[in-house]
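S.K.: the amino acid sequence is not available; the structure is as follows:
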């Protein structure tokens, strides 16, 4: 599947009327930094959507839903409409975080039934280094109307994950770094470890040394030990960095892939849920 587009692909289509470019840069722990970076300089014509203000719901008081709960569908469609995204738009999303934030918007648009959405390979710094058009000017937003056709089968909730623990027809994939997966460190959440039975596939391993996405064959190599007939449930800390693994799995030809959007931060908000540490 073609979910990733090159810098030159976008350059050739930069001013086509149905293209909407979305800047998703965001720095964890510095919630205003992404917008400030956008306002200082961005790809010509790009609009900005914020991970926490636009692409997540407010935090639940009990911690349920995780650190980045899925946004309300209506609120999300309002945000998309506000920046000019319609059902007919070809949307190209980028960040400067290896595709993690951009992949969140990619997944959300797919979840809403939008097919024409792509992640820009390499990101903003590579675009700038290539000498391609950047600006500090913000385009005049012409609102559109976005109508969602929610693809419920792309999502899995905590109760179903718990019910499927130990089911041989399902593979859980933890997308965090190995030390967090093993429970050796936990910089963000209150409890360390992973969901019992999960295997570890760090999302950044989907990128090459240059920061570009690996091709379909290389992605397939990352997941060569997985049964293509099994259902795959992907999670991370808060449902953001799992989404690059969803893309990588699709690029590798896996079709039965769902996201546990609440992820680890949602799982541990239920004190009765089991926790594993070490390697599986």
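M.R.: Cool, the structure landed. Not measured: the values here are computed from a predicted model. Numbers count the residues shown, from 1 in each chain.
S.K.: when you work out contacts or count neighbours from here on, use the C-alpha atoms and nothing else.
M.R.: Will do.
S.K.: how about the spatially most central residue of the chain, secondary structure?
M.R.: The structure's the chain has its C-alpha centroid closest to residue 104; by Cα atoms, centre = their mean the separation is 2.6 Å. Three-state assignment for residue 104 (DSSP: H, G, I helix; E, B strand; the rest coil): helix.
S.K.: need the contact list for it.
M.R.: With contacts taken as Cα atoms under 8 Å, 6 or more residues apart in numbering, residue 104 has the following neighbours: 55, 240-241, 243-244.
S.K.: so where do the helices sit in the chain?
M.R.: Residue ranges of the helices in the chain, as given by DSSP state H, are 7-12, 33-40, 73-82, 100-111, 124-129, 158-164, 178-182, 216-222, 242-251, 263-267.
S.K.: now do the fifth one: which elements does it pack against?
M.R.: Counting by 3 or more Cα pairs under 8 Å, 6 or more residues apart in numbering; DSSP states H and E, the packing neighbours recorded for helix 124-129 are strand 42-43.
S.K.: how far is the strand it packs on from where the chain is centred?
M.R.: A distance of 20 Å separates the C-alpha centroid of strand 42-43 from that of its chain, computed with Cα atoms, centre = their mean, to the nearest Å.
S.K.: which strands and helices lie in contact with that strand?
M.R.: In this structure, strand 42-43 makes packing contacts with strand 19-23, helix 124-129, strand 134-135, judged by 3+ Cα pairs under 8 Å, 6+ apart.
S.K.: chain center to the last one: distance?
M.R.: Meaning strand 134-135. 25 Å.
S.K.: same question, stretch 229-244
M.R.: The chain centre lies 9 Å from the centre of stretch 229-244; the measure is Cα atoms, centre = their mean.
S.K.: start and end of that stretch, how far apart?
M.R.: Using Cα to Cα, to the nearest Å, one end of stretch 229-244 lies 21 Å from the other.
S.K.: buried residues in it?
M.R.: Within stretch 229-244, the residues that qualify as buried are 231-244, counting by 16 or more other Cα atoms under 10 Å.
S.K.: need the residues that contact it.
M.R.: For stretch 229-244, the external contacting residues (Cα under 8 Å, 6+ apart) are 66-69, 99-101, 103-104, 107, 156, 169-176, 189, 203, 206, 245-246, 256-266.
S.K.: A further structure is provided below for comparison with the first:
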């Protein structure tokens, strides 16, 4: 009995040592990893409030318009994430450059503006808008961890008043396609899996069991947050993903239903030092609508059922 306990204890110690070693290697031995860590895209509510006196700083509320009209931080202008998205052929996909420029201009944002975004949806809507802005080359944009509630707790004043906005003429950079995975990219991974590439489904367990892209791992995007809905620390994020055998040097393709929740995981991973990340923007809506594509479903016997290989004919 004592020997068994000793073995169990040693096993746990070794497991912890391996995880810490991987983190140390990522932090200490990879210049690209440490370089990525120096750029912070998540900001605490208290720090965000201190920045609001600057004319260069624009606070954006990413709630849906009805919720924004009921309560928002004083001075915040409203941008619903869907304002920069398209509805066809797949709802929720990032819209073209001219649409993005139109919305940014109407909201009084310039390419050199410092933009702080918050929401009340577990950081998901703000992360999606952040991702869209980053995809079109806006560098100085951050998400307020914990959103509206965190800002209120930190002392920010709330209001129902709509601020006046002076429009700008926003010119975006070309779309950064390295941040986006296409359906064809995902088909290629399903048909010929690359061991270093991970398809990561960030939806709920129920959604995952009802149907997912074959070979996908599941980590609910809400697991990136503490119970108060603020982002977990960078160290806690690293440990969680490494424990799930997702390492900083993996290529990661994220998706959910419309890739809103996927953007929250994208941000969490990027902040933790992961750099080879893409969002499958068509997401589950696009994949499941194509009847030629395989779907992995958890059957009643607690096993996975898979369809035939993905059809690569785009006709």
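M.R.: Perfect, I can see it now. What you are looking at is a predicted structure, and each value in this text was computed from that prediction instead of being measured.
S.K.: can you calculate the TM-score here?
M.R.: After superposition, the two chains reach a TM-score (TM-score structural alignment, normalised by the length of the first structure) of 0.88; 257 aligned residues with a Cα RMSD of 1.5 Å.
S.K.: only whichever of the contacts of stretch 229-244 of the first structure are buried, select them in PyMOL.
M.R.: Typed into PyMOL, the next command selects the buried ones out of the contacts of stretch 229-244 of the first structure (criterion: 16+ other Cα under 10 Å):
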select buried, resi 66+67+68+69+99+100+101+103+104+107+156+170+171+172+173+174+175+176+189+203+206+245+246+256+257+258+259+260+261+262+263+264+265+266
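S.K.: picking up where we left off before, which one of the helices of the first structure is the most hemmed in?
M.R.: Per-stretch averages of neighbours, counted by mean count of other Cα atoms under 10 Å, single out helix 263-267 among the helices of the first structure, with a mean of 27.
S.K.: the second structure: matching residues for that one?
M.R.: The counterpart of helix 263-267 of the first structure in the second structure, counting by TM-score structural alignment, spans residues 283-287.
S.K.: now that stretch: how far from the chain's centre is it?
M.R.: If you compare the mean C-alpha spot of stretch 283-287 of the second structure with that of the full chain, they lie 16 Å apart, counting by Cα atoms, centre = their mean.
S.K.: mean shift between it and the first structure?
M.R.: Taken over the aligned residues, the distance from stretch 283-287 of the second structure to the first structure averages 0.7 Å (mean Cα distance after the TM-score superposition for the first structure).
S.K.: quick one: contacts of that stretch?
M.R.: Under the criterion Cα under 8 Å, 6+ apart, external residues in contact with stretch 283-287 of the second structure comprise 90-91, 183, 212-213, 255-259, 293.
S.K.: let's see which of the residues you listed end up in strands.
M.R.: In this view, the contacts of stretch 283-287 of the second structure that belong to strands under DSSP state E are residue 255.
S.K.: export the contacts of stretch 283-287 of the second structure to JSON lines and tack on distance to residue 73 of the second structure?
M.R.: Output for the contacts of stretch 283-287 of the second structure, formatted as JSON lines (distance: Cα to Cα, whole Å):
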{"residue": "90", "distance to residue 73 of the second structure": "32"}
{"residue": "91", "distance to residue 73 of the second structure": "29"}
{"residue": "183", "distance to residue 73 of the second structure": "38"}
{"residue": "212", "distance to residue 73 of the second structure": "38"}
{"residue": "213", "distance to residue 73 of the second structure": "39"}
{"residue": "255", "distance to residue 73 of the second structure": "30"}
{"residue": "256", "distance to residue 73 of the second structure": "29"}
{"residue": "257", "distance to residue 73 of the second structure": "29"}
{"residue": "258", "distance to residue 73 of the second structure": "27"}
{"residue": "259", "distance to residue 73 of the second structure": "26"}
{"residue": "293", "distance to residue 73 of the second structure": "44"}
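S.K.: coming back round to it: from the contacts of residue 104 of the first structure, which is closest to residue 225 of the first structure?
M.R.: Within those, the smallest distance to residue 225 of the first structure is 18.8 Å, found for residue 244 (Cα to Cα).
S.K.: map the closest one onto the second structure.
M.R.: Applying TM-score structural alignment, one finds that residue 244 of the first structure aligns to residue 264 in the second structure.
S.K.: got JSON lines for the helices of the first structure, with distance to residue 135 of the first structure too?
M.R.: Listed next are the helices of the first structure as JSON lines, based on distance: least, Cα to Cα, whole Å:
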{"stretch": "helix 7-12", "distance to residue 135 of the first structure": "14"}
{"stretch": "helix 33-40", "distance to residue 135 of the first structure": "8"}
{"stretch": "helix 73-82", "distance to residue 135 of the first structure": "21"}
{"stretch": "helix 100-111", "distance to residue 135 of the first structure": "20"}
{"stretch": "helix 124-129", "distance to residue 135 of the first structure": "10"}
{"stretch": "helix 158-164", "distance to residue 135 of the first structure": "43"}
{"stretch": "helix 178-182", "distance to residue 135 of the first structure": "38"}
{"stretch": "helix 216-222", "distance to residue 135 of the first structure": "33"}
{"stretch": "helix 242-251", "distance to residue 135 of the first structure": "27"}
{"stretch": "helix 263-267", "distance to residue 135 of the first structure": "36"}
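S.K.: of these, which is nearest residue 91 of the first structure?
M.R.: Judged by Cα to Cα, the one of the helices of the first structure that comes nearest to residue 91 of the first structure is helix 100-111, at 8.6 Å.
S.K.: counterpart of residue 125 of the second structure in the first structure?
M.R.: Under the alignment defined by TM-score structural alignment, residue 125 of the second structure corresponds to residue 101 in the first structure.
S.K.: now do residue 180 of the second structure
M.R.: Residue 180 of the second structure is assigned residue 155 in the first structure as its aligned equivalent, the criterion being TM-score structural alignment.
S.K.: now for its match: which residues touch it?
M.R.: In this structure, residue 155 of the first structure makes contact with 258-261, judged by Cα under 8 Å, 6+ apart.
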